[in-house]
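**Student:** For reference, the sequence and a predicted model appear below.
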Amino acid sequence: MAAVSEDAAAQTGTVSNVSLLVNACSAKDAADLAKRHHMPIGLHANLSEGVPVCPNIRSGSTLLNEDGFFHGKTGFRKELQNGQLSMQEVEIELRAQVKLFCELTGHLPHHMDGHQHIHVLPEVREVFAQVLSDYGIPFTRVPMEPGLQACPWLPPALRDFYTQVEKDAKESVGVFRRRGIRWPDVYLGLTTMGDNMSIASIKRAISHALDAAPSGEQVRDRPVTVELMVHPGYPSEPHQGGCGQGPDDFSRSPERRHELDTLRDPRLLAFYAQQRVQLCAFRDF
């Protein structure tokens, strides 16, 4: 399962679920591609990049910087920490994104998570869980990755960010659980993103996942479920795409094509077959 470019996802053979940024410039095309390829699709709720979809939030909102864009990955967290964000505006925008998703796809999201993991942040997670509960969206993402501390190649700043994401995710578990929201048993993808993705790194991550998977009564009669977050695609052209500000650095980089090539490698499918890994979607749980 992944938050990806649907045209690339349809070609990989190793992507079974996609997530849509509805405020992206090509959201309609992406939704149409998902329909064409019968690809299960969820909502990648976005409060940190580009412009909001709700007209009432497009000016004078605490969610926007002085240029009229969302505050960004670090800016959003800083504004939240300083108590500067309106949770009412967060809820309004999230509901507007669910509504637009329905207009683009013809159905509610099969799952809903947060771009740059904003959905597990303090305060936001309560609003996020309420919106999921109200719409009956049953699944989300809880980004706690086993083996994260055993990856010395990660730059210190990135490791610190991932560690904080995991802390926030752990603290969101009770919030989501009280609302009856579910998620896969294990999450992977922080340590295998971009240039760090390889057959070896995916194998290592899945090995950590199986070691960390819950055991006992709760999984005795069903398979262990693992979400592997990936971003396969093609580098964006400068000034084309994105969510209203143009494509970000990762979208323009060759790292997305690298992920695509890795996921299409026959050796990965052979590994899945050997390990009896069955690809599925959130709606298959």
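**Tutor:** Now that the structure is in, tell me what you want to look at. Small disclaimer: the values here were computed from a predicted structure and weren't measured. Residues are numbered from 1 along each chain as shown.
**Student:** only C-alpha atoms for contact and neighbour calcs from this point on.
**Tutor:** Will do.
**Student:** for this protein, what's the longest helix?
**Tutor:** Ranked by number of residues, the top helix in the chain under DSSP state H is helix 156-178.
**Student:** Alongside the first one, take a look at this:
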Amino acid sequence: MKQVIINADDFGYSPAVNAGIVKAYQDGILTSTTLMANMPGCLEAVELAKQNPGLGVGVHMVLTCGHAITKGKTISQNGRFYSLKEYHDQRSQIDDEEIFEEWCHQIDYLLEKGLQPTHIDSHHHLHTFPENLAITERIAQKYQLPIRNAYDLEKNVSLPYQIGATGFLDLTNYPNIRNLSHSFEELKPGCLDEIRAVLNQVEDNAITELMVHPAYVDEILYFNSSFNVARVKEVSLLCDKDVAAVFNDYQIQLCHYGTTIS
């Protein structure tokens, strides 16, 4: 059996991002997403999660986008998180305990709003960075939830509540899919070949996560993220019947972190 989780990052980033993710779930093959507690579309995303109980929704821990929930003195500047580049420059000055407290507050906030998370990951994969591994392990112990095994995280830290998802692949970051000079429909043959190349890497009797970023575009996304318009093409891809047929041809069982079979 080949079990595949198709997870969309950035749920809650903005209303347009939320709309793209829900569209990709309701009309497509998306099975999972992770929610950002500190972004403008958060509360709408929580309600959408409740309205779509079949969509697995986890927590997308944030340290490099938007504003901090806590008042840590080293994790942000005037309450706003550092960019990823600034984070690398400032990390030696950032207090580990402040990161832990901020991530806990983000998770607790979503729990208080009634979200029942299936798993945890992080924006820009910060939970996999070597300097944050001890924090990641503490989070796993405290919340007893699986954490995305990106970049062989489990080889570097003991995470006791994992589901055995060994594969981690990007489904959409390839030339035809990223080509914005033509629509998905116009480039469909090349896009399908790129998807097949990814699925050729999915192993039998394994759980594999495929990362995606479907979204529509509003001003929040457009002016705050350099990765914006390209996300629209991912919505089309994930909702396309020919793409779904390719997954069927590979005998893929689609699931999320809460429905996998060990």
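**Tutor:** Everything's here; your move. On a predicted model such as this, the values are computed, not experimentally measured, just so you know.
**Student:** quick one: TM-score?
**Tutor:** Overlay of the two chains. TM-score (TM-score structural alignment, normalised by the length of the second structure): 0.80; 232 aligned residues with a CA RMSD of 2.3 Å.
**Student:** against the second structure, where does the helix or strand just after the longest helix of the first structure fall?
**Tutor:** Downstream of helix 156-178 of the first structure, the first helix or strand assigned by DSSP states H and E is strand 186-188. Mapping strand 186-188 of the first structure onto the second structure (TM-score structural alignment) gives residues 167-169.
**Student:** ok, which stretches of the first structure are strands?
**Tutor:** 18-20, 41-45, 112-114, 186-188, 226-228 (DSSP state E).
**Student:** where along the first structure do the helices fall?
**Tutor:** Under DSSP H, the first structure gives helices at 6-12, 27-36, 73-81, 87-105, 124-135, 156-178, 199-212, 249-252, 255-263, 266-274.
**Student:** Show me what Gln93 of the second structure aligns to in the first structure.
**Tutor:** For Gln93 of the second structure, the aligned position in the first structure is occupied by Gln84, per TM-score structural alignment.
**Student:** Once you drop chain neighbours, what's closest to that match?
**Tutor:** Excluding the flanking residues, the one nearest Gln84 of the first structure by CA to CA, 6 or more residues apart in numbering is Thr62, at 6.6 Å.
**Student:** hang on, isn't the one you found packed against Gln88?
**Tutor:** No - taking contacts as CA atoms under 8 Å, Thr62 of the first structure lies outside contact range of Gln88: 10.1 Å.
**Student:** So for those two, which residue has more residues nearby?
**Tutor:** Thr62 (20 against 10; other CA atoms under 10 Å).
**Student:** Give me the distance between the more buried one and Gln164 of the first structure.
**Tutor:** Distance of Thr62 of the first structure to Gln164 of the first structure, computed by CA to CA, to the nearest Å: 23 Å.
**Student:** and what of Glu49 of the first structure?
**Tutor:** 19 Å.
**Student:** before we move on, the earlier item: aligned partner of the residue nearest to Gln84 of the first structure in the second structure?
**Tutor:** Using TM-score structural alignment as the criterion, Thr62 of the first structure maps onto Thr74 of the second structure.
**Student:** Let me see the contact set for its match.
**Tutor:** Gln93, Ile94, Asp95, Glu98 (CA atoms under 8 Å, 6 or more residues apart in numbering).
**Student:** Burial check on Leu35 of the second structure, number of neighbours?
**Tutor:** Neighbours around Leu35 of the second structure, by other CA under 10 Å: 34.
**Student:** hang on, I meant Gly189 of the first structure
**Tutor:** By other CA under 10 Å, 22 other residues sit near Gly189 of the first structure.
**Student:** nearest spatial neighbour of it, skipping sequence neighbours?
**Tutor:** Here the residue nearest Gly189 of the first structure, using CA to CA, 6+ apart, is Met229, at 4.6 Å.
**Student:** Map the one you found across to the second structure for me.
**Tutor:** The equivalent of Met229 of the first structure in the second structure is Met211 (alignment by TM-score structural alignment).
**Student:** about what we covered before: now the contacts of Thr74 of the second structure in JSON lines, with distance to Lys113 of the second structure and neighbour count?
**Tutor:** Shown next, in JSON lines, are the contacts of Thr74 of the second structure (distance: CA to CA, whole Å; neighbours: other CA atoms under 10 Å):
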{"residue": "Gln93", "distance to Lys113 of the second structure": "32", "neighbour count": "10"}
{"residue": "Ile94", "distance to Lys113 of the second structure": "29", "neighbour count": "15"}
{"residue": "Asp95", "distance to Lys113 of the second structure": "28", "neighbour count": "13"}
{"residue": "Glu98", "distance to Lys113 of the second structure": "23", "neighbour count": "16"}
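**Student:** Just put those residues in TSV and tack on distance to Gln106 of the second structure.
**Tutor:** Converted to TSV, the contacts of Thr74 of the second structure look like this (distance: CA to CA, whole Å):
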residue	distance to Gln106 of the second structure
Gln93	22
Ile94	18
Asp95	17
Glu98	12
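**Student:** Still touching in the first structure? Go through the residues you listed.
**Tutor:** Counting by both residues aligned by TM-score structural alignment, their matches' CA atoms under 8 Å, the first structure reproduces these contacts from these: Gln93, Ile94, Asp95, Glu98.
**Student:** Tally up the residues packed near the counterpart of Arg231 of the second structure in the first structure, please.
**Tutor:** Alignment note (TM-score structural alignment): Arg231 of the second structure maps to Arg256 of the first structure. Arg256 of the first structure: 25 surrounding residues under other CA under 10 Å.
**Student:** And for the one 10 residues further on?
**Tutor:** Close neighbours of Pro266 of the first structure, defined as other CA under 10 Å, add up to 14.
**Student:** Tell me which residue of the second structure lines up with it.
**Tutor:** Here Pro266 of the first structure is matched to Lys241 in the second structure, going by TM-score structural alignment.
**Student:** For its match, give its distance to Val157 of the second structure.
**Tutor:** In terms of CA to CA, Lys241 of the second structure sits 39 Å off from Val157 of the second structure.
**Student:** just Leu55 of the second structure next, same as before
**Tutor:** From Leu55 of the second structure across to Val157 of the second structure, the span is 28 Å (CA to CA).
**Student:** do the same with Leu221 of the second structure
**Tutor:** 33 Å.
**Student:** Check Val217 of the second structure too.
**Tutor:** In this view, Val217 of the second structure and Val157 of the second structure are 37 Å apart by CA to CA.
**Student:** before we move on, what about Gly66 of the second structure?
**Tutor:** Counting by CA to CA - Gly66 of the second structure and Val157 of the second structure are separated by 28 Å.
**Student:** Could you check which of these two has the larger neighbour count?
**Tutor:** The neighbour count for Gly66 of the second structure versus Val157, taken as other CA under 10 Å, is higher for Gly66 (19 against 14).
**Student:** Tell me if I'm right that the more buried one and Phe81 touch.
**Tutor:** Yes - contact criterion CA under 8 Å: Gly66 of the second structure and Phe81 qualify, at 5.9 Å.
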